[in-house]
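Colleague: here is my input; please provide its structure:
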Amino acid sequence: MKNNHIRLEKVNLFYSSVAFKERSLKSLAGRLLSSRKAKHEVHDVHALKDISLDIRPGERVGLLGHNGAGKSTFLKMLAGLYPITSGARSVVGTVRSLFDLSLGFEPDASGRENILYRGLLLGLSPNFMREIEEEIVAFADIGEFIDYPIKTYSAGMQVRLAFAISTIVGGDILLLDEVIGAGDANFMTKAKQRILSLIEQSEILVLASHDFQTLESICDRGLVFHHGQLVFDGQVDKCIQEYKKVNNLS
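Modeller: The predicted structure follows:
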C-alpha cells in the first residue's frame, strides 16, 4: 500500500543575496569606478520561516497569500526545485507540477523534438513519449508549427505545447500555481477539463490561487502565507476569511 504524503518540520528556506547582485564583469567594473557607495546592503532573503505541516492522501489544499508571501516558493520547495536551508522535508509519491511551463524547451529544436526533451525532464521514457506524441500534438493544436523550431512560436503556442506535454500523465501529488491561461476559449475549455481530470486522479492536491471561488469549489483545507510564515491552517472558508483579515481586505 502506498504511503503518499507531505511532511514538513520547521522548514526554513533562504535565497542567497548573491542571486540579487549583478555578477557580470561590466557591472563589477561599474561599481569599482563609481564613487558612490551603495545605500543599502543586500541581505539573504528568508523566504520560508519555520514551516511545519502534514498533508495526507485525499486532501485538497489551497494556498493564499499576497504577492511575495511565499506561495510559489513553497510549491517549488515541495517539488524539490528549491533546497531547504534547515528543517526536514519528506515528500513521498510521484509529483507532477504545473508551473514554469517554459522550462526545458530547446529554442532551436522542433516542437516534436521538444516533446521528447520535456518528457525526459518529467522522468518519462523515450518509448513512452513516442507512443503518446500524436496525442500531445492533437491536444496542443498548433498545426504545422509542431515541426518548426520553438523559437518561431508565439508565447501562446509555447504555453499550449508545454501544457499538453506536462499534463499528459498525472501523479500522486499534484502542485498547481494558479489556473493556467493558454490560448483561445476552445483550448481553455480543454485545459480546464484536463486539470480537473488530473485533480481527480491525484491523491494530494496543493493549489495556489487568488480565486476564492475556485479554492472553495476544489479545496477542503487552506493555508495562509504572510511574509514567508504560515499564519493559518484550517478549513478553506475560514482560510479565506483569515487571508482577508491579514491583508486588511473587506
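
Colleague: okay, CA-based contacts and neighbour counts for the rest of this
Modeller: Noted.

Colleague: helix or strand next in line after the strand or helix carrying residue 47, which one?
Modeller: Using DSSP states H and E, residue 47 maps to strand 45-55. From strand 45-55 onward toward the C-terminus, using DSSP H and E, the following helix or strand is strand 60-64.

Colleague: what's in contact with that following strand?
Modeller: Applying C-alpha atoms under 8 Å, 6 or more residues apart in numbering, the contact partners of strand 60-64 are 71, 204-210, 215, 218-225, 236, 239-240, 243.

Colleague: so among the residues you listed, which ones count as buried?
Modeller: 71, 204-210, 215, 218-225, 236, 239-240, 243 (16 or more other C-alpha atoms under 10 Å).

Colleague: mind checking which of the residues you listed are in strands?
Modeller: Using DSSP state E, the members of those that fall in strands are 204, 205, 206, 207, 208, 221, 222, 223, 224, 225.

Colleague: now distance to residue 16 too, for these, in JSON lines please.
Modeller: Compiled in JSON lines, these are given as follows (distance: C-alpha to C-alpha, whole Å):
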{"residue": "204", "distance to residue 16": "31"}
{"residue": "205", "distance to residue 16": "29"}
{"residue": "206", "distance to residue 16": "26"}
{"residue": "207", "distance to residue 16": "26"}
{"residue": "208", "distance to residue 16": "24"}
{"residue": "221", "distance to residue 16": "32"}
{"residue": "222", "distance to residue 16": "29"}
{"residue": "223", "distance to residue 16": "26"}
{"residue": "224", "distance to residue 16": "24"}
{"residue": "225", "distance to residue 16": "21"}
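
Colleague: and the two most separated of these?
Modeller: The most widely separated members of those are 204 and 225, with 19.3 Å between them, by C-alpha to C-alpha.

Colleague: the residue lying closest to residue 93 once chain neighbours are set aside and residue 78: what is the separation?
Modeller: The shortest distance from residue 93 to any non-neighbouring residue, by C-alpha to C-alpha, 6 or more residues apart in numbering, is to residue 4 (4.9 Å). In this view, residue 4 and residue 78 are 13 Å apart by C-alpha to C-alpha, to the nearest Å.

Colleague: do residue 108 as well
Modeller: 31 Å.

Colleague: comparing these two, which residue is more hemmed in?
Modeller: Set side by side, residue 108 and residue 78 show more neighbours around residue 78, with 23 against 13, by other C-alpha atoms under 10 Å.

Colleague: ok, now which ones touch that one?
Modeller: Residue 78 makes contacts with residue 91, as judged by C-alpha under 8 Å, 6+ apart.

Colleague: would you do the same for the sequence below? I want to compare the two.
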Amino acid sequence: MDRVIVDNLRIEYPVIDMNRSFRKEVVNTFGEILTRREGEKPAVRAIQNLSFRLQDGDRLGLVGPNGAGKSTLLRTLAGVYLPSQGHVEVVGRISTLLTTGVGMDFDDTGYDNIMTCGLLLGLSKENIEAQRDDIIEFCDLGDYIHMPMRTYSTGMMVRLSFAIATAIEPDVLLIDEVIGAGDARFSSRAADRIEKLMTKASTLVLASHSSDTIKTFCNKGLFMMGGREVFYGDVDEALEIYHKWIMQGQQAV
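Modeller: Here you go, the predicted structure:
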C-alpha cells in the first residue's frame, strides 16, 4: 500500500521586511524571490512541483546541499507545513525526529511530561505506562526525573524528549540528522536507538549529508536542489549523481 503520497507539492514562505543583504542570501539559497501583487509580501519557494510515492518497505534518503528543501519536505510530511499547492498524504502512525521538546510543560516534572508528550504523540495511557520505565532508564536523569523541567539543563531536556520521541513504533519514520542528542556518550546510545527504530518502521524518510548513512538505511534516493527534484530512484544512482554534482562544484572553485 502507498504510505506516503506527494503530488505536485509546492511550499512557499512569506518573507517580511527583507533587507538587501538578506535578499541576496535568499537568492543564493533558494534561487529566486517570488514577486507579488502590490501590497503583498514577497515570498520564497522552498519546494517546487515535487511528486513521489512510497510504499511499505520503502526507505527514502534525501540528499542535496543546504537549502535544497530536505528539512522543509520532512516538516511538510509531518504536518507542520501546509502545501501552498498540491497534495500530501501520509497513512499510518508517524514518528518524527526533527525537533525535540515539543509540547513539554516546564513547570511539570520530567515524570509527568512523559505522559503529556506521549499523549501528544498519539500513544495511549496504557502504552505510555508500559514504556515509562524504559524511557526513564534511557534518559538517565536519576532523581531529576521528579524535578520540574525548568531546573533541567539543555542536555537533560534533549535526553528526555529524545527518549519519549523514540518510544513510538511508527508506520512512517521521519528523521533529520541535524537533531542533537546531548553529550558524546548519550549520542552513541541515541544512534543505536535510532537504528533499532528504523528497522521497525514500515516506511522511512531520512535526510542526511552522510552517504554511508543513506546507503545503510535507504533503498531509494531523492536528490534535491532549490526545492526541485534532480533525481528520484535507486539510492546508489542518486548518490552517484549527487557526488558528481559535488565534484563539479569543487572543480569550478
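
Colleague: just to revisit the earlier point, for the strand holding residue 47 of structure 1, buried residues please.
Modeller: Using 16+ other C-alpha under 10 Å as the test for burial, strand 45-55 of structure 1 gives 46, 47, 48, 49, 50, 51, 55.

Colleague: ok, stretch 187-196 of structure 1 next?
Modeller: Buried residues in stretch 187-196 of structure 1 (16+ other C-alpha under 10 Å): 187, 188, 191, 194, 195.

Colleague: from those residues, which is closest to residue 102 of structure 1?
Modeller: residue 191 (16.5 Å).

Colleague: quick one: the helices in structure 1?
Modeller: In structure 1, the segments counted as helices under DSSP state H are 25-33, 71-78, 111-121, 126-140, 155-166, 185-201, 212-218, 236-246.

Colleague: how far apart are the fifth one and its match in structure 2?
Modeller: Right, the one you point to is helix 155-166 of structure 1. Helix 155-166 of structure 1: mean distance to aligned residues in structure 2 after superposition is 0.8 Å, counting by mean C-alpha distance after the TM-score superposition for structure 1.

Colleague: same check on the shortest one?
Modeller: Between helix 212-218 of structure 1 and the corresponding residues of structure 2, superposition yields a mean separation of 1.1 Å, by mean C-alpha distance after the TM-score superposition for structure 1.

Colleague: which strands and helices sit next to that helix?
Modeller: If you count contacts as 3 or more C-alpha pairs under 8 Å, 6 or more residues apart in numbering; DSSP states H and E, helix 212-218 of structure 1 packs onto helix 236-246.

Colleague: give the other helices and strands that the helix it packs on contacts.
Modeller: So helix 236-246 of structure 1, by 3+ C-alpha pairs under 8 Å, 6+ apart, packs with strand 60-64, helix 212-218, strand 221-226, strand 229-235.

Colleague: can I get those in TSV with distance to residue 181 of structure 1?
Modeller: Shown next, in TSV, are these (distance: least, C-alpha to C-alpha, whole Å):
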stretch	distance to residue 181 of structure 1
strand 60-64	19
helix 212-218	15
strand 221-226	23
strand 229-235	27
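
Colleague: deepest of those, which one?
Modeller: Compared across these, strand 60-64 shows the largest average neighbour count, a mean of 26 (mean count of other C-alpha atoms under 10 Å).

Colleague: matching residues in structure 2 for that one?
Modeller: Mapping strand 60-64 of structure 1 onto structure 2 (TM-score structural alignment) gives residues 59-63.

Colleague: starting at the chain centroid, how far to that stretch?
Modeller: Mean C-alpha position of stretch 59-63 of structure 2 versus that of the full chain (C-alpha atoms, centre = their mean, to the nearest Å) differs by 11 Å.

Colleague: re the thing from before, mutual contacts of residue 4 and residue 78 of structure 1, please.
Modeller: Common contact partners of residue 4 of structure 1 and residue 78 (C-alpha under 8 Å, 6+ apart): residue 91.

Colleague: quick one: residue 54 of structure 2 and residue 5 touch, right?
Modeller: Yes. With contact defined as C-alpha atoms under 8 Å, residue 54 of structure 2 reaches residue 5; the gap is 6.7 Å.

Colleague: pick out the residue closest to the middle of structure 1.
Modeller: residue 99 (3.4 Å; C-alpha atoms, centre = their mean).

Colleague: residue 42 of structure 1 versus the closest residue to it other than its chain neighbours, what's the distance?
Modeller: Computed as C-alpha to C-alpha, 6+ apart, the closest residue to residue 99 of structure 1 that is not its neighbour in sequence is residue 177, at 5.9 Å. Using C-alpha to C-alpha, one gets 28 Å for the distance from residue 177 of structure 1 to residue 42 of structure 1.

Colleague: with neighbour numbers in mind, choose between those two.
Modeller: Neighbour comparison, residue 177 of structure 1 and residue 42: the larger count goes to residue 177, with 19 against 12 (by other C-alpha under 10 Å).

Colleague: quick revisit: turn the buried residues of stretch 187-196 of structure 1 into TSV, columns for distance to residue 84 of structure 1.
Modeller: Shown next, in TSV, are those (distance: C-alpha to C-alpha, whole Å):
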residue	distance to residue 84 of structure 1
187	37
188	35
191	32
194	32
195	28
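
Colleague: relative to residue 248 of structure 1, which of those is nearest.
Modeller: residue 195 (31.8 Å).

Colleague: residues touching the closest residue to the closest one other than its chain neighbours, list them.
Modeller: Closest residue to residue 195 of structure 1 apart from its sequence neighbours, by C-alpha to C-alpha, 6+ apart: residue 167 at 7.6 Å. Going by C-alpha under 8 Å, 6+ apart, residue 167 of structure 1 touches 194, 195, 198.

Colleague: wait, what's in contact with residue 109 of structure 1?
Modeller: 148, 149, 150.
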